[in-house]
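S.K.: coords below, sequence missing:
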């Protein structure tokens, strides 16, 4: 178990689908780590859009995962199953398939990454979900490389701010969309090459202007729906479009001949249901390619606000209001 031999913990339950008030503090048994797993005494847990979808009843946890929300945590490893005892006592942040909104959470040892002393636990908890998502989708599936343009929607979201940071570090020119001039200014301050106010500007026309009519090499899209055909208009020949969410719907109408003529690549992914083996391999690549920037202080999350664990409902209300810039984190 854990050093204090606590049998129960405070956790945030979704007792029935609904608004932020559906998040209720409750007493739960402390989970036990299995083979290849660790028990993390949670210091902080990131809040992400999939948590909101789960709370509303639209994104159930995959088989075998905790029914509690929370996809990323940071804290100290206090117990471990077979094959993971070397991590006991270590400060880690971890990607989890659920269960992060609690005082203790079980994480696969393979998705744990070390937390440098220079990073607070709240900052560490803000990294795994967005870094794993952006690295895999923008740099692996989207194959973004130095010198290319990438169009990234939701520029001041957790995903957007992480994408800006990684683009800056790897020499990719990030053009982002935001919903206000203030958010555009924030994105530019964080290192975006261009920021487009989608409420007052046509992002397709702006992309064409920025690229001299060539288009961007990659689109990272969390909007979906009627954005898809507009995104395709933004792509250069042989461009890559990566879908990671569907905030404006799951269907779209597309000119297939345009895709064929310009040799476009349309792909996408969801991270949560992928196997532990896949996430472990992804973590190993992130540890090698990205984590040195975390350890050197060159990569830090953009933090919006922190809320105590018991105020998870207020954290969700802030996320849904859409006023945040960067990550919202729960502290324990």
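M.R.: Looks like it came in fine. None of the values given here were measured: they were computed from a predicted structure.
S.K.: can we go C-alpha only for contacts and neighbour counts from here?
M.R.: OK.
S.K.: residue 35 and residue 83 touch, don't they?
M.R.: Yes: Residue 35 lies in contact with residue 83 (Cα atoms under 8 Å); the separation is 6.4 Å.
S.K.: which parts of stretch 157-168 are buried?
M.R.: Buried residues in stretch 157-168, counting neighbours by 16 or more other Cα atoms under 10 Å, are found at 157, 158, 159, 160, 161, 162, 163, 164, 165, 166, 167, 168.
S.K.: where does the fourth one land in three-state SS?
M.R.: With DSSP: H, G, I helix; E, B strand; the rest coil as the basis, residue 160 sits in helix.
S.K.: surely it meets residue 166?
M.R.: No: counting by Cα under 8 Å, residue 166 is not a contact partner of residue 160; they are 9.9 Å apart.
S.K.: sorry, back to before: just the closest of the buried residues of stretch 157-168 to residue 231, please.
M.R.: Of all the buried residues of stretch 157-168, residue 231 sits closest to residue 160, with 16.2 Å by Cα to Cα.
S.K.: tell me which element the closest residue to that closest one other than its chain neighbours falls in.
M.R.: Excluding the flanking residues, the one nearest residue 160 by Cα to Cα, 6 or more residues apart in numbering is residue 154, at 5.5 Å. Counting by DSSP states H and E, there is no helix or strand that carries residue 154.
S.K.: then residue 287 would be within a helix, right?
M.R.: Yes: under three-state DSSP, residue 287 falls within a helix.
S.K.: and it, how far is that from residue 113?
M.R.: For residue 287, the distance to residue 113 equals 7 Å [Cα to Cα, to the nearest Å].
S.K.: neighbour count winner among the two?
M.R.: Shown here are residue 287 and residue 113; by other Cα atoms under 10 Å, residue 113 has more neighbours (22 against 17).
S.K.: show me what the lengthiest strand in the chain is packed against.
M.R.: Using DSSP state E, we find that the single longest strand of the chain is strand 37-47. With contacts defined as 3 or more Cα pairs under 8 Å, 6 or more residues apart in numbering; DSSP states H and E, strand 37-47 has these neighbours: strand 72-80, strand 104-108, helix 121-125, strand 327-331.
S.K.: contacts for the last one?
M.R.: Here strand 327-331 makes contact (Cα atoms under 8 Å, 6 or more residues apart in numbering) with 43-48, 101, 122, 125-126, 157-158, 301-309, 311-312, 315, 319.
S.K.: hold the first one in mind and look at this next one:
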């Protein structure tokens, strides 16, 4: 089957063997796949897949189930989306059946394909690890990203006001339309966020370059959840601030988590988050769809840091 891998810094088509489908797994004919920054890093050779996962790109997909094991909750022909550790940018994918979700009613394959990774990430880090409660204030760095766009909507749905950092005034408008209270354009300096502080939870994919200001803006007993290092990995840490404010600094990744952890996370999404799509309280924020023959152009656009929301590849 055809699949996409990162070769010489570019997404490139390769022929790979279709995976076997074991008990407890389902086979999905992939119709669309979401693009994520992790894919961009993997193409550049900066984020290898976890042990046991092939070099095929793709952390989320949507499609039609074509094979199941015995006693599966899923049936052949079901339209689904799935959270993956990789291998989604292919004509077929095999995945743990517990990591699969029904496509919310009214959404296309392309819209559904951009949901699992970002909503899993936002839910895990804001509400499970960050323990964000109704009425508590959240600060979301990179608010117009896929994860940021999902996080804003979840904050609004669960009654937690949020503020953002973004790359342009247009992206700030995007975030406010989704429900953010306000925010700042990062090249103008994030110090202005102090006007909205203190914050109970900070969702941080940036890291070092924002660290000093993050410590200042967190509330007593605040939770700082770091999920990325776009702004570097090293900084001088004032431990007195962490101690005095009783701040929890939490490092978090999702891709390499074990199958049982992801299964519980997906179950929580289906219980608490998926009904909000049926109620039209959440939006996939799909900015553009590319044919997968145009994968290079899609990756270039993702790397331009001008996308508000998500991009998808239409495969079949």
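M.R.: In hand now; what should we look at? Please read these numbers as outputs of a predicted model, since none were measured by experiment.
S.K.: enumerate every residue touching whatever residue of the first structure lines up with residue 255 of the second structure.
M.R.: Alignment note: residue 255 of the second structure maps to residue 272 in the first structure; criterion TM-score structural alignment. Contacts for residue 272 of the first structure (Cα under 8 Å, 6+ apart) come out as 62, 97.
S.K.: for the stretch 201-332 of the first structure, which segments are assigned as strands?
M.R.: Ranges of strands within the stretch 201-332 of the first structure are 216-221, 235-243, 265-268, 303-308, 327-331, based on DSSP state E, counting those that start in this stretch.
S.K.: could I get the ones you listed as CSV with distance to residue 205 of the first structure?
M.R.: CSV is the format used below for the strands of the stretch 201-332 of the first structure (distance: least, Cα to Cα, whole Å):
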stretch, distance to residue 205 of the first structure
strand 216-221, 12
strand 235-243, 12
strand 265-268, 21
strand 303-308, 31
strand 327-331, 30
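S.K.: right, and those strands - which one's nearest residue 190 of the first structure?
M.R.: When the strands of the stretch 201-332 of the first structure are compared (using Cα to Cα), the closest one is strand 303-308, at 11.8 Å.
S.K.: mean deviation, that closest one versus the second structure?
M.R.: Strand 303-308 of the first structure, aligned to the second structure and superposed, deviates on average by 0.9 Å (mean Cα distance after the TM-score superposition for the first structure).
S.K.: list the contacts of that strand.
M.R.: 122-123, 126, 314-315, 324-332.
S.K.: so residue 186 of the first structure touches residue 156, yeah?
M.R.: Yes: using Cα under 8 Å, residue 186 of the first structure is in contact with residue 156, at 7.4 Å.
S.K.: skipping its backbone neighbours, what lies nearest the residue nearest the centre of the second structure in space?
M.R.: Centroid check for the second structure by Cα atoms, centre = their mean gives residue 118 as the closest residue, at 2.3 Å. Spatial nearest neighbour of residue 118 of the second structure, excluding adjacent residues (Cα to Cα, 6+ apart): residue 147 at 4.6 Å.
S.K.: return the residue of the first structure aligned against that neighbour.
M.R.: Alignment note: residue 147 of the second structure maps to residue 159 in the first structure; criterion TM-score structural alignment.
S.K.: now swap in residue 168 of the second structure and tell me
M.R.: Structural alignment (TM-score structural alignment) places residue 168 of the second structure against residue 180 in the first structure.
S.K.: go on, residue 47 of the second structure?
M.R.: Here residue 47 of the second structure is matched to residue 59 in the first structure, going by TM-score structural alignment.
S.K.: neighbours of its match, how many?
M.R.: By other Cα under 10 Å, 12 other residues sit near residue 59 of the first structure.
S.K.: which residue packs closest to it, ignoring adjacent ones?
M.R.: That would be residue 53: by Cα to Cα, 6+ apart, it lies 5.4 Å from residue 59 of the first structure.
S.K.: if we can go back for a sec, can you name the next helix or strand after the longest strand of the first structure?
M.R.: Past strand 37-47 of the first structure, the next helix or strand by DSSP H and E is helix 49-56.
S.K.: buried ones in that next one, by neighbour count?
M.R.: Neighbour-count burial for helix 49-56 of the first structure, counted by 16+ other Cα under 10 Å, picks out 49, 50, 51, 52, 54, 55, 56.
S.K.: circling back to that earlier point, surely the residue nearest to residue 118 of the second structure touches residue 125?
M.R.: No: using Cα under 8 Å, residue 147 of the second structure is not in contact with residue 125; the gap is 10.3 Å.
S.K.: quick revisit: quick one, what contacts the residue nearest to residue 160 of the first structure?
M.R.: Residues in contact with residue 154 of the first structure (Cα under 8 Å, 6+ apart) are 160, 176, 177, 178, 222.
S.K.: the last one maps to what in the second structure?
M.R.: It refers to residue 222 of the first structure. Per TM-score structural alignment, residue 222 of the first structure is aligned with residue 205.
S.K.: that match and residue 293 of the second structure, how far apart?
M.R.: 30 Å.
S.K.: between the two, who's got more neighbours?
M.R.: Each of residue 205 of the second structure and residue 293 has its neighbours counted (other Cα under 10 Å); residue 205 has more, 21 against 14.
S.K.: and the gap between that one and residue 146 of the second structure?
M.R.: Using Cα to Cα, residue 205 of the second structure is found at 12 Å from residue 146 of the second structure.
S.K.: ok, residue 31 of the second structure next?
M.R.: According to Cα to Cα, residue 31 of the second structure and residue 146 of the second structure sit 20 Å apart.
S.K.: do the same with residue 264 of the second structure
M.R.: For residue 264 of the second structure, the distance to residue 146 of the second structure equals 22 Å [Cα to Cα].
S.K.: also residue 84 of the second structure?
M.R.: From residue 84 of the second structure over to residue 146 of the second structure the distance is 16 Å, taken as Cα to Cα.
S.K.: how about the equivalent of residue 314 of the second structure over in the first structure, nearest residue that isn't a chain neighbour?
M.R.: Residue pairing (TM-score structural alignment): residue 314 of the second structure is matched to residue 331 of the first structure. Among residues not flanking residue 331 of the first structure along the chain, residue 44 sits closest, at 4.3 Å (Cα to Cα, 6+ apart).
S.K.: one more: residue 115 of the second structure?
M.R.: Of all residues not flanking residue 115 of the second structure in the chain, residue 284 sits nearest, at 6.4 Å (Cα to Cα, 6+ apart).
S.K.: ok, now which ones touch the one you found?
M.R.: By Cα under 8 Å, 6+ apart, the contact list for residue 284 of the second structure reads 111, 112, 114, 115, 150, 309, 310.
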